[in-house]
Each structure stands twice: as C-alpha cells, then as structure tokens.
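J.: What shape does this take:
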Amino acid sequence: MLRRMFYQRLIRPLLFLLPAEAAHVCGALAMRLLTSLPGLAERTRRALAPSDPALVTHALGRDLPSPVGLAAGFDKDARLFDAALALGFGFVEVGTVTAVPQPGNDRPRLARLPGDRALLNRFGFNNAGAAAAGRALAARDPARGVVGANIGKSKVAPLDAAAADYRHSARAVAPHADFLVVNVSSPNTPGLRSLQDPESLRPILDAVVEAAPELPVLLKVAPDLLDGEVDALVDLALDLGLAGMIATNTTIDRGMLRDRAAADAAFEGGGISGAPLNARSLAVLRRIRARAGDRLLLVASGGIETAQDAWERVRAGATLLEVYTAFVYHGPLFAHRLGAELAALARAQGYARVQEAVGTEPVAAAR
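T.: Prediction:
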C-alpha cells in the first residue's frame, strides 16, 4: 500500500508534468536500467514475478505463471520484455512491428486523458522494423517467460500487397517468438481497418500461418465493429485454424469519453485506450465467445483496471488478460498487485485456480 501511494502521490505527478510521450520514454529507460544493473532484475523478479499457483494458466501450449500480460504498444521494439516479466507480468506482447522501419506519425501523438483514466494515441506503428525486433528477441532467455510479437502493415505497403508485408514480418520474428498476433485493427495506419473485411484478411492470415506454422497465431480485432462483422471474423479464424482472438484494440469512438474536450484539444484522430473501453471490449469478448465457444483462445484487452474487471473477463471466456493504460496510471507494481488480487478473488469464489473460472458466465445467444 505504501509503495502504491508513493507512486501515485509522488512519481506519477512528476511524470505527468512531462509530455505523455516523454514520460513514456523515461519509464522505458527506467525499465531498461532495471535489467542492466547486475542483480537488480533478479531481486525484482524474486519480489514481484508471479509465484502463486492459483495464477498458473495453461495457454499457447505453455504454462504461464499468470494470466496477466502486457499488451502490445508499450514495448514496441522488444527492449523491455525482461523488465516487464520481472515486474510481475505473466507474458509480454511486443510490437507492433512492421516489415520496414518507420518513424510513425508526427508528434504530438500520445495524450493523457486523466478525467477518463485513458490514453489517446496516433503513433502509427513507429518501430525499428521486424528484423531489429527479431534480433532483440533472439537474444532473450526463453526460460524467463513467454514473449509474443504483434505484427502490422508497413505504411508504405499498398493494401493489395499487405499479405506479402505481413509474411515478411512474420518470418523475421517467428523463430524467436512464442506466439504471433496479427494487427489489422489499429486506427492509426491509413486503410488498415479495411483489412478486417474477411475477403481482404484471409490472404494475410494465410501468409502469416504459412510463415510460422509452429506458432499460435491470434487475431486482434477493433471494438468498433458491428456484431455481424465480429461474427464474420470469428468464422474466419475458426476456418483457418487460428489459435485465438484478442478483444480488443483501441476505439475511435470519442463518445465514450466523459471529458471529450480533452481529447479534442489534444489532436485529431487516434485511438482511445483505458477505462472508457471497458464495457465495449467486454461486449466484443462475449460476442466472440457466443460464436466460437471454447474453440478459440480468448484474450481480453481494453479497460482492465481492477481485479473485478479481470474476473469479469475471465468468467466471460478470457483465458488471458492484457493491460497497458492501467500500467501507465497505476505504476510498476500494477501487474503484481492485479495478479495477487485476482488470485484472492478466485479463492474467495471457491476456485483453486483462476483458469477454472474461464467461461463460467452463461453464454448469451448471438443474434
């Protein structure tokens, strides 16, 4: 409790004096320092890495120490995953990476919306490229934890060449990743979300699966899809034998915000993450489960802040959970604390392990 108050009353106010992207850079530097000082990462890992048997989750062909993972977008270039695992995350999704290096959109491209406990970003897949991410992943110690790679379309790649672009990225990172995520749902690359149409998406997914036949491949979807569009993507994922789906990416719906003026004052466009996304992401998760049952691994992402939020996603069918914005607002101990509280909640409900509660919420028929 004292450590949480120290972050919220001292560290976070200081970081929030900086522009949002500058604060992120400072946080990233602190995480890299954690893994570069001899012994510090190991001491942190002993203190914070998941060790509660109630959190052990079998997914992606492995036993993960916790279902709580770090979502893509935080560790864009695969430099922070060791630190994130030491801080209590059960797995990390790096990226989004693209086939060619790209600077992303012009700044400002990240804004805090504290009145909504949200972030607004229009980064545009700024990253050093899939080859660089592959090299970084190749240097990791797989025994330290599960790390997947999120791949997206290069801005310079025409839409009709998207399959080849995704294939290139998949081949670069697949030999060194534990799973792959296909991102066609970011709102910050022109035309990208049009690739969520099943006819356009099928060749992309075929290309990724062909490039990484040994790895679980998951599809990350937008929260702004209509129910019928969600159903069509579920059917495609099942038809192609994908391992699972992630619900959801960021939303472009500023109507979800209580303080819309703050977003409008920041910049045009971009995607919103954090608390406002909670209800819609949960609704999409429930829709996917209603369509797929237990035939897909479901990963919940978007608006998870509390153990109760996480528990609701688990009961709705999510085996794994991903956070990002809450990590920014609640600090470096967040993953450890969320895992501990989720384990306690599971035990209070009569479960020996969190995974035993996956999908125990009655399924509503999809209409």
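J.: make it CA atoms for all contacts and neighbour counts henceforth
T.: Noted.
J.: what helices or strands is the lengthiest helix in the chain leaning on?
T.: Secondary structure assigned by DSSP state H gives helix 20-36 as the longest helix of the chain. Secondary-structure packing of helix 20-36 (3 or more Cα pairs under 8 Å, 6 or more residues apart in numbering; DSSP states H and E): helix 40-48, helix 81-86, strand 110-113.
J.: now for those, which one comes closest to Leu60?
T.: Set against Leu60 and scored by Cα to Cα, the helices and strands packed on helix 20-36 come closest in helix 81-86, at 16.8 Å.
J.: That closest one packs against which elements?
T.: Applying 3+ Cα pairs under 8 Å, 6+ apart, one finds that helix 81-86 contacts helix 20-36, helix 40-48, strand 91-97.
J.: Identify the residues contacting that helix?
T.: 31-32, 34-35, 41-42, 44-46, 48-49, 70, 75, 91-92, 94, 140, 144-145, 147 (Cα atoms under 8 Å, 6 or more residues apart in numbering).
J.: mind listing the strands for this structure?
T.: Per DSSP state E, the chain carries strands over the ranges 57-59, 62-64, 68-70, 91-97, 110-113, 118-121, 146-151, 180-183, 217-221, 244-247, 271-274, 297-301, 320-323.
J.: want to try a markdown table for those, with mean neighbour count and distance to Val363 as columns?
T.: Formatted as a markdown table, the strands of the chain follow (neighbours: other Cα atoms under 10 Å; distance: least, Cα to Cα, whole Å):
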| stretch | mean neighbour count | distance to Val363 |
| --- | --- | --- |
| strand 57-59 | 17 | 21 |
| strand 62-64 | 15 | 26 |
| strand 68-70 | 27 | 23 |
| strand 91-97 | 28 | 28 |
| strand 110-113 | 21 | 34 |
| strand 118-121 | 25 | 29 |
| strand 146-151 | 27 | 29 |
| strand 180-183 | 25 | 26 |
| strand 217-221 | 25 | 20 |
| strand 244-247 | 25 | 17 |
| strand 271-274 | 26 | 25 |
| strand 297-301 | 28 | 14 |
| strand 320-323 | 26 | 18 |
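J.: possible to save the ones you listed as JSON lines with distance to Arg260?
T.: Shown next, in JSON lines, are the strands of the chain (distance: least, Cα to Cα, whole Å):
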{"stretch": "strand 57-59", "distance to Arg260": "38"}
{"stretch": "strand 62-64", "distance to Arg260": "38"}
{"stretch": "strand 68-70", "distance to Arg260": "27"}
{"stretch": "strand 91-97", "distance to Arg260": "27"}
{"stretch": "strand 110-113", "distance to Arg260": "9"}
{"stretch": "strand 118-121", "distance to Arg260": "11"}
{"stretch": "strand 146-151", "distance to Arg260": "29"}
{"stretch": "strand 180-183", "distance to Arg260": "27"}
{"stretch": "strand 217-221", "distance to Arg260": "24"}
{"stretch": "strand 244-247", "distance to Arg260": "23"}
{"stretch": "strand 271-274", "distance to Arg260": "11"}
{"stretch": "strand 297-301", "distance to Arg260": "22"}
{"stretch": "strand 320-323", "distance to Arg260": "23"}
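J.: for comparison, sequence B:
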Amino acid sequence: MVYKSLRKLLFRMNAEQAHTMTIRGLQVMQSTPKISKFIQKRFTIIDKRLESTVCGLSFPNPVGLAAGFDKHANVYHGLSAFGFGFVEVGTLTPRPQVGNPKPRLFRLIEDEAIINRMGFNNHGIEDAKNTFQALSKPNIPIGINLGKNKDTPNEQASSDYRSGLMSLYDYADYFVLNVSSPNTEGLRDLQHVDALQKLLTSVLSTRDELLKETSSYRPVFLKIAPDLSLEQMKDIIQTAIKSGIDGIIATNTTISRENLHPSPYTKESGGLSGRPLTQKSTEFVRHIYHITEGKTPIIGVGGIFSGADAYEKICAGANLIQVYTGMIYEGPGIARKINTELLAILEEKGVHSLNEIVGSKTS
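T.: Coordinates of the predicted model:
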C-alpha cells in the first residue's frame, strides 16, 4: 500500500531519475544498520520449503534480483535486506563507461513493461572492487554480471570478460557472462557458435586457473537472448554445455514489440522487459530443460510479478528465478510477495520442497 503511493510520485519522474533517486535511498538505508535490520525482519520469509542448493551454493529462497538494477555494485547490501534469495550486480565492464545517450529508459505502463537501452553504463570493475572491499557481504549469494566495453572488438572480447573474472573473483559467489544485451552494438554476435565456443573456452580456463590458485570454485552462467530461433538456442546451449558452463540464465530482454498497447515509447530502440516477456521466457526455460535433460541449472527471468509466475517458471525447469521490472511495478516487497504466494501454492498442492516441482511441467 505504501509503495502504491510512492510509485505515483516516482512515475511522475523521468524513469532514470527515479532509478537514481532509489539508488541514493538504498545507499542511505544500508549505511544505517538499524533501518536495514528493521527492513530485513519485515521483508524476509524463512521457510525450509523455499531453500535450495544450486551449483554448490545455498539459496534461502528462489527469488533473485536480476542484473541491471545495481549497475555499479554499490547497493547490493541494501537490496539484500528486502528478502531476496540472491542479488546479481552489474553489468560491469573493465573500464568505466557512460552508456548510451539519454533518454534511454522508458516505462510502458499499460503493458507493465520497460524499454531500456542503457548500454552497460557502470563505473568499471576497479570501482566495484573498492565497494566490495568496503561493504560487508550479505548472507545471500551475490552474482556478478560481466560484459565487454563498447569499444572492445568482439575478437578481443574474452580479455574483457577474463579481466572482470580475475579482478572480482574473491567477491562473487557466481559470475554471469552477458553476451545477449541488445544495447551494445554487435554484442549478440558473441552468441554465434564459433565465437561463443572461443569465448567460453578462454573464460572457463581462466576460472579453472583461479580455482587452483584460490581453492574456491565460482560457477559461471551464460545469459542468453529470447530473440533466438529454437535451432540457434539449441546450438548455443549444446556449445555452452560442451565448453563446461555451469548454468544458463534465460532470458535477457527482447527486441520484439509484439502485442503492445499503444504508447509513445513502443518504437524506442532497446530491450523490452516485463509482462510481454513472461510466456516467451518460460518457453525458453522449458526448451532448455529438455535440451539439458534437467542436468544444467537454469535461472528463469522475464515477466515475473507473482508467485504464480514464479511457479510456472520453476515447473518449466527453472531452479531459481529473477525479477527486475516486476519490482519497478510491484515495489521492493516483491520477493516477500512471491515467496508468500509460492508457499501458499506449495501448501495447496502438498509439495514439501521447490525441488520437487522443478521441470514438472515440461511437456
């Protein structure tokens, strides 16, 4: 109820201004331990049925915050207080970059959607490293989403991803290779099988070297686009598995503009997220589960607003799920909301653990 009133105020602002103001509020909150503890107590749902272990990591619940919100990795501690099971930061690039020209973030309110063409705006991995050293680590897994700088040729892209991995290895619980954002020109070309195999071989061999040095294993996930044909997607998944990838995140934003309500922003370039992506991303999760025979962990993301949405993604084959646009429309209590609704569904169906339903509706 409180957020409904606050949202009216935020939605009167330019979308990026509202985001910047929210980040500042989170910075204040996380610097005030009493406030953080109060929020954590109010928003966190603790229940054994929601817990899971994926890639050797323990998740208190399946609801994560996707990359793109905490772009600079400086408010993940504050975000963790809102009941998320994990938080993913970034996308981070080796060198700082300002991203694409403004305006670059647009709300499609009738569709409960967002179009963004931010372009990996971030302060760079060294700035993030300083923040990781300064902020204490939350009691949930933290993922780091890595990208390449805009001016790095694709032929040299692996050096950017490797640089992020090496610099930030001590601070992540898992890493994500973002080769699927539509907002960096040519980035999605890295999904082509030959380029992808080269990239994954380089990055994963670096991870294995770091494992030997540190005796700490960091799972690496690949985030894919929803605008692939089923044949392209199958080739990508098979290539990723052969290369030794630990998991798949499905999916990033879409360049499709199908079935949207009339809006002055529908023709804006960039990636579309939110409700219009719900079914498409769920179908991708289902296909990936089939291709991998359920042996490769999947994080499902795209158009999740409720416990029912999360339940469908999990039944399609997702081990975990992530939200972003849903939080913009539903508010910071979305993890609590989804987890509460998920528990009600599990109770109704007599299910004792989320693991029992992963991939249970794949036909």
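J.: before we move on, the earlier item: please check the contacts of helix 81-86 of the first structure and keep the buried ones.
T.: 31-32, 34-35, 41-42, 44-45, 48-49, 70, 75, 91-92, 94, 140, 145, 147 (16 or more other Cα atoms under 10 Å).
J.: Which of the strands of the first structure sits closest to Pro198 of the first structure?
T.: Pro198 of the first structure lies closest, by Cα to Cα, to one member of those: strand 217-221, at 11.9 Å.
J.: Can you check what angle separates that closest one from strand 146-151?
T.: Using axes from the mean of the first three to the mean of the last three Cα atoms, to 10 degrees, the inter-axis angle of strand 217-221 of the first structure relative to strand 146-151 is 60 degrees.
J.: for the second structure, which helix is longest?
T.: helix 193-214.
J.: Counterpart of Asn121 of the second structure over in the first structure?
T.: By TM-score structural alignment, Asn121 of the second structure lines up with Asn126 in the first structure.
J.: Contact partners for that match?
T.: Contacts of Asn126 of the first structure (Cα under 8 Å, 6+ apart): 76, 97, 101-105.
J.: again, only this time at 10 Å
T.: Going by Cα atoms under 10 Å, 6 or more residues apart in numbering, Asn126 of the first structure touches 73, 76-77, 95-98, 101-105, 154-155.
J.: circling back to that earlier point, can I get the helices and strands packed on helix 20-36 of the first structure in a markdown table including distance to Ala22 of the first structure?
T.: Formatted as a markdown table, those follow (distance: least, Cα to Cα, whole Å):
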| stretch | distance to Ala22 of the first structure |
| --- | --- |
| helix 40-48 | 24 |
| helix 81-86 | 19 |
| strand 110-113 | 9 |
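J.: Thr57 of the first structure: which of these is closest?
T.: Proximity to Thr57 of the first structure (Cα to Cα) singles out helix 81-86 among those, at 15.2 Å.
J.: Where in the second structure does that closest one align, residue-wise?
T.: Here helix 81-86 of the first structure aligns to the second structure at residues 76-81, judged by TM-score structural alignment.
J.: Tell me, how many residues neighbour Gly270 of the first structure?
T.: By the measure other Cα atoms under 10 Å, the count of residues near Gly270 of the first structure is 26.
J.: Let me know the distance separating the closest residue to it other than its chain neighbours from Gly104 of the first structure.
T.: Nearest residue to Gly270 of the first structure in three dimensions, chain neighbours excluded: Arg122, at 4.2 Å (Cα to Cα, 6 or more residues apart in numbering). Separation of Arg122 of the first structure from Gly104 of the first structure (Cα to Cα, to the nearest Å): 8 Å.
J.: list residues touching both of those two?
T.: Joint contacts of Arg122 of the first structure and Gly104 (Cα under 10 Å, 6+ apart) are 188-189.
J.: what about these two, which has more around it?
T.: The residue with more neighbours, out of Arg122 of the first structure and Gly104, is Arg122; 24 against 17, by other Cα under 10 Å.
J.: returning to what we had before: neighbour-wise, which one of the contacts of Asn126 of the first structure leads?
T.: Within these, most neighbours by other Cα under 10 Å means Val97, with 34 neighbours.
J.: Just tell me what that one corresponds to in the second structure.
T.: Matched to the second structure by TM-score structural alignment, Val97 of the first structure sits across from Leu92.
J.: Check the gap between its match and Leu105 of the second structure for me.
T.: Taking Cα to Cα, one finds Leu92 of the second structure at 18 Å from Leu105 of the second structure.
J.: for Leu228 of the second structure, same thing?
T.: Distance from Leu228 of the second structure to Leu105 of the second structure, by Cα to Cα: 24 Å.
J.: Leu135 of the second structure now?
T.: Relative to Leu105 of the second structure, Leu135 of the second structure is positioned 28 Å away (Cα to Cα).
J.: same thing with Ile115 of the second structure?
T.: From Ile115 of the second structure over to Leu105 of the second structure (counting by Cα to Cα), the distance is 6 Å.
J.: on that earlier part again, let me see the contact set for the residue nearest to Gly270 of the first structure.
T.: 104-111, 186-189, 267-272 are the contacts of Arg122 of the first structure under Cα under 10 Å, 6+ apart.
J.: Now go through those residues and say which are in helices.
T.: Among those, no member falls in helices (DSSP H).
J.: that older thread, I figured the match of Val97 of the first structure was touching Gly99, is that so?
T.: No - under the criterion of Cα atoms under 10 Å, Leu92 of the second structure is not in contact with Gly99, lying 11.6 Å apart.
J.: which one in the first structure is aligned with Phe43 of the second structure?
T.: Per TM-score structural alignment, Phe43 of the second structure is aligned with Leu48.
J.: Cool, thanks, talk later.
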